[in-house]
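Trainee: Sequence isn't available, so here's the structure alone:
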């Protein structure tokens, strides 16, 4: 924790959604306990339980406050809340006795007439605490909610999804195909291959890592295409399973900003809006076909007569026997990207039609999520005192040399959990490693998007850091072992 930082700043800096706080309270003036004013129980409350209670609001205050016994909550508060508070009245007043700044006079609840209900007693206590806190400047933790549902409505409804490492795609499809899940937030519990749970709290990083593994498997087993892909119709994949895929798209985008940018934009327009931009179908199609087919189609679109018989071999792959003009190529593109996977697009549409996206935003999103070395370099944030350090230059040089898109995606996934530019910043932290340690390697905290690099790499050539880092990235097995 840095000096002057608030809890909110720390959570934002580390990308945390949960904050675990442990409080320790102790009396620092034990020797002065005998001098503290004691609560007086000689004063009687007014005859009727509905009358206000008059109390001295504390040392240094010359005024008397009247505390009304509220009745608004008497009928709506759950009985167990009342009993809980009344059972701990002695504990509450004992605590107040040790705080002279709060009050120096309070009537015991036992002095209230027997006819007074437990709920009215509760209201007296809560109102006294409110006034005491107001006068003393001490923080007040609010009163009991009038209805448990009121408190629940302010909190996200979290559903934990249990998945197995290496079987994420299967587990997510099974979970979402079981039916609609009315939850505002999902979190992941990852299990190792032996069935034990990985040591990780899902503050976003685990979810992003799971989504990345899901789409890697999905592209391989359920789609076809080159740079852009479209789903293929399979006899073993029902409409409910295709809807489950759409649920993963929706949850991934709304919760972590993850979107399957390898699915052809024209197909996704059809799946989200129910129609596609015909002018963009050709662009998607040229990235869908293999590179050698792309060269032939581009030549045909520019000068159709020049392609001659070369295009006939290509057309056989798309069940086309004759080609009369370049307009036929557009028909082929529409058939491959829209017509053939229309069953899947319709299933997606039933889930995604209310997704808050417009066509212009989708085009921008595809571009923004696509990683490049320049974008990643801009996202790196180094400590102020080490921006010009040699090891900082090592990290920058390593990213610049990641011309291979696959290496760059692996780097992003190692640091953020996602192989796309879902996060605007990656914080670099330089750590000290015991010289006697047998293992030295970079590590990452995907929830906070933090990359930790041992400072000792500065004593070695640049290639040492690069070799160690690339060896880690090539290891396809990942396991969360840092909370």
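Mentor: Yes, it's here. Not measured: the values here are computed from a predicted model. Numbers count the residues shown, from 1 in each chain.

Trainee: contacts, neighbours, all on C-alpha from now
Mentor: Noted.

Trainee: could you say what helices and strands the host helix or strand of residue 364 packs with?
Mentor: Secondary structure from DSSP states H and E places residue 364 in helix 359-369. The helices and strands touching helix 359-369, judged by 3 or more Cα pairs under 8 Å, 6 or more residues apart in numbering; DSSP states H and E, number zero.

Trainee: and residue 382, how many neighbours?
Mentor: Look at residue 382: counted by other Cα atoms under 10 Å, it has 17 neighbours.

Trainee: And for the one 10 residues further on?
Mentor: Around residue 392 sit 21 other residues, with neighbours defined as other Cα under 10 Å.

Trainee: Isn't it up against residue 384?
Mentor: No - with contacts defined as Cα atoms under 8 Å, residue 392 does not count as touching residue 384, sitting 11.0 Å away.

Trainee: if we look at the helix holding residue 364, which residues are touching it?
Mentor: Helix 359-369 is contacted by residues 261, 265, 269, 420, 421, 422 when judged by Cα atoms under 8 Å, 6 or more residues apart in numbering.

Trainee: Flag every buried residue along the next helix or strand after it.
Mentor: Moving toward the C-terminus from helix 359-369, the next helix or strand (DSSP H and E) is helix 373-379. By neighbour count on 16 or more other Cα atoms under 10 Å, the buried set for helix 373-379 is 373, 376, 377.

Trainee: what's helix 373-379 packed up against?
Mentor: Looks like helix 373-379 contacts helix 390-400 (3+ Cα pairs under 8 Å, 6+ apart).

Trainee: tell me what the helix it packs on is packed against?
Mentor: helix 373-379, helix 462-474.

Trainee: do you know which of the ones you listed lies nearest residue 285?
Mentor: Among the helices and strands packed on helix 390-400, the nearest to residue 285 by Cα to Cα is helix 373-379 (26.2 Å).

Trainee: now the closest one, how far from the chain's geometric center?
Mentor: 22 Å (Cα atoms, centre = their mean, to the nearest Å).

Trainee: contacts for it?
Mentor: 396, 399, 400, 402, 403, 408, 421, 424, 425, 426.

Trainee: For the third one, grab the count of nearby residues.
Mentor: For residue 400, the tally of surrounding residues (other Cα under 10 Å) stands at 15.

Trainee: Nearest spatial neighbour of it, chain-adjacent residues omitted?
Mentor: For residue 400, ignoring the flanking residues on the chain, the nearest one in space by Cα to Cα, 6 or more residues apart in numbering is residue 373 at 5.7 Å.

Trainee: Select from the contacts of helix 373-379 every entry located in helices.
Mentor: Among those, DSSP state H puts 396, 399, 400, 408 in helices.

Trainee: structure B:
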């Protein structure tokens, strides 16, 4: 999870426009950019002073790499003897410090580091977003409401599998096999591929639909491929696969294309 990206060529007017796009997505489709940290989102809604240390550190841990996160968690838990000083020094160096503080001050230094990375550095962007977002989203008033929305919108294998519903309850053996392959495939995906699959079916990498309707066709040969209709969250699925490996390879090929890359922002 990252803090808000920083593009120096974006002016105040342009960042305010991005904030209005953010609001439009939330008001119309109840979605938020969950790749941004909860601390950043809350500060955009209620100001930097609304972010307490608990939310700040939780957001910072998500922002770090796995190795960095493990080291910082040991500090926060008070296990100072288990700290790998080299890993911590790499983190402090990346954040602009060239030496480690003493052990009695290291926790406070990490809190300052988190505040700088997630709130101070993107402060200009936070202020621009705040001018567009403040009071426009009354349900995002507290840390609890924002974390609840994050939890509800974050896709998991189980949630996405439960969304998949065949359009017809009475399936023939070929259709049932294809549906079984699809559910098996969804349950096997890592988080990144799961978000790509969800975006393929619904147009969004966060949960914004109640279900994904599955219909079936009998395409075969070179014309065989799954077809998604994102406006209605409908997935047309061929029922002509002879095995799960064939199904997986074909869907992997579809989802591995760069057509899902959004590089406008």
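Mentor: Great, that's in hand. Only a predicted model underlies this, so the values are computations on that prediction, with no experimental measurement involved.

Trainee: Give me the TM-score for this pair.
Mentor: Scored against TM-score structural alignment, normalised by the length of the second structure, the superposed chains reach a TM-score of 0.86; 246 aligned residues with a Cα RMSD of 2.0 Å.

Trainee: Over in the second structure, find the residue span the one helix or strand residue 150 of the first structure maps to aligns onto.
Mentor: Per DSSP H and E, residue 150 of the first structure falls inside helix 148-153. Aligned using TM-score structural alignment, helix 148-153 of the first structure spans no residues in the second structure.

Trainee: what about the helices in the stretch 51-200 of the second structure?
Mentor: With DSSP state H, counting those that start in this stretch, the ranges of helices along the stretch 51-200 of the second structure come out as 53-63, 66-77, 85-94, 106-115, 123-133, 143-153, 157-163, 173-188, 191-202.

Trainee: and residue 257 of the second structure, which of those is closest to it?
Mentor: Per Cα to Cα, nearest to residue 257 of the second structure of these: helix 191-202, 10.2 Å.

Trainee: what helices or strands is the closest one leaning on?
Mentor: Checking 3+ Cα pairs under 8 Å, 6+ apart, helix 191-202 of the second structure ends up next to strand 227-229, strand 234-238, helix 244-255.

Trainee: for the second structure, which helix is longest?
Mentor: Per DSSP H, the second structure has its longest helix at helix 12-29.

Trainee: Moving C-terminal from it, which element do we reach first?
Mentor: Moving toward the C-terminus from helix 12-29 of the second structure, the next helix or strand (DSSP H and E) is helix 38-46.

Trainee: what range in the first structure does that next one sit on?
Mentor: Counting by TM-score structural alignment, helix 38-46 of the second structure corresponds to residues 265-273.

Trainee: Kindly report the same for stretch 56-64 of the second structure.
Mentor: Taken onto the first structure by TM-score structural alignment, stretch 56-64 of the second structure occupies residues 281-289 there.

Trainee: That stretch: how far from the chain's middle?
Mentor: Using Cα atoms, centre = their mean, the offset of stretch 281-289 of the first structure from its chain centre is 33 Å.

Trainee: for stretch 217-224 of the first structure, same thing?
Mentor: 25 Å.

Trainee: before we move on, what about stretch 109-123 of the second structure?
Mentor: Relative to the mean C-alpha coordinate of its chain, stretch 109-123 of the second structure is positioned 21 Å out (Cα atoms, centre = their mean).

Trainee: about what we covered before: for the match of stretch 56-64 of the second structure, list every residue counted as buried.
Mentor: For stretch 281-289 of the first structure, by 16+ other Cα under 10 Å, it's 281, 282, 284, 285, 286, 287, 288, 289.

Trainee: cool, and stretch 176-189 of the second structure?
Mentor: Within stretch 176-189 of the second structure, the residues that qualify as buried by neighbour count (16+ other Cα under 10 Å) are 176, 177, 178, 179, 181, 182, 183, 185, 186.

Trainee: What of stretch 79-99 of the second structure?
Mentor: Quick answer for stretch 79-99 of the second structure (16+ other Cα under 10 Å): 80, 83, 87, 88, 89, 90, 91, 92.

Trainee: hang on, residue 391 of the first structure packs against residue 455?
Mentor: Yes - counting by Cα under 8 Å, residue 391 of the first structure does reach residue 455; the two are 7.1 Å apart.

Trainee: residues shared between the contacts of these two?
Mentor: By Cα under 8 Å, 6+ apart, residue 391 of the first structure and residue 455 have no common neighbours.

Trainee: centroid residue for the second structure?
Mentor: The residue lying closest to the centre of the second structure (Cα atoms, centre = their mean) is residue 35, at 3.9 Å.

Trainee: Identify the residue spatially nearest to that residue, adjacent ones excluded.
Mentor: residue 1 (5.1 Å).

Trainee: Please apply the same query to residue 168 of the second structure.
Mentor: Going by Cα to Cα, 6+ apart, residue 168 of the second structure has residue 215 as its nearest residue, at 7.8 Å.

Trainee: And the helices in the stretch 101-250 of the first structure?
Mentor: Going by DSSP H, counting those that start in this stretch, the stretch 101-250 of the first structure shows helices at 118-136, 148-153, 168-177, 205-222, 239-256.

Trainee: Distance to residue 435 of the first structure for those helices - can I get that in TSV?
Mentor: Converted to TSV, the helices of the stretch 101-250 of the first structure look like this (distance: least, Cα to Cα, whole Å):
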stretch	distance to residue 435 of the first structure
helix 118-136	53
helix 148-153	51
helix 168-177	38
helix 205-222	30
helix 239-256	38
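
Trainee: re earlier: just give me the match in the first structure for the residue nearest to residue 168 of the second structure.
Mentor: So, by TM-score structural alignment, residue 215 of the second structure is matched to residue 429.

Trainee: For its match, which three-state class applies?
Mentor: strand (DSSP: H, G, I helix; E, B strand; the rest coil).

Trainee: how close does it sit to residue 211 of the first structure?
Mentor: 26 Å (Cα to Cα, to the nearest Å).

Trainee: Equivalent analysis for residue 391 of the first structure, please.
Mentor: Going from residue 391 of the first structure to residue 211 of the first structure by Cα to Cα gives 32 Å.

Trainee: Please apply the same query to residue 185 of the first structure.
Mentor: 15 Å.

Trainee: rewinding a little: is it possible to export the helices of the stretch 51-200 of the second structure to TSV including distance to residue 235 of the second structure?
Mentor: Output for those, formatted as TSV (distance: least, Cα to Cα, whole Å):
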stretch	distance to residue 235 of the second structure
helix 53-63	33
helix 66-77	35
helix 85-94	44
helix 106-115	42
helix 123-133	34
helix 143-153	20
helix 157-163	12
helix 173-188	11
helix 191-202	6
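
Trainee: Of all those helices, which one is nearest residue 244 of the second structure?
Mentor: Per Cα to Cα, nearest to residue 244 of the second structure of those: helix 173-188, 5.8 Å.

Trainee: and the closest one with helix 191-202, angle?
Mentor: Taking axes from the mean of the first three to the mean of the last three Cα atoms, to 10 degrees, helix 173-188 of the second structure and helix 191-202 form an angle of 140 degrees between their directions.
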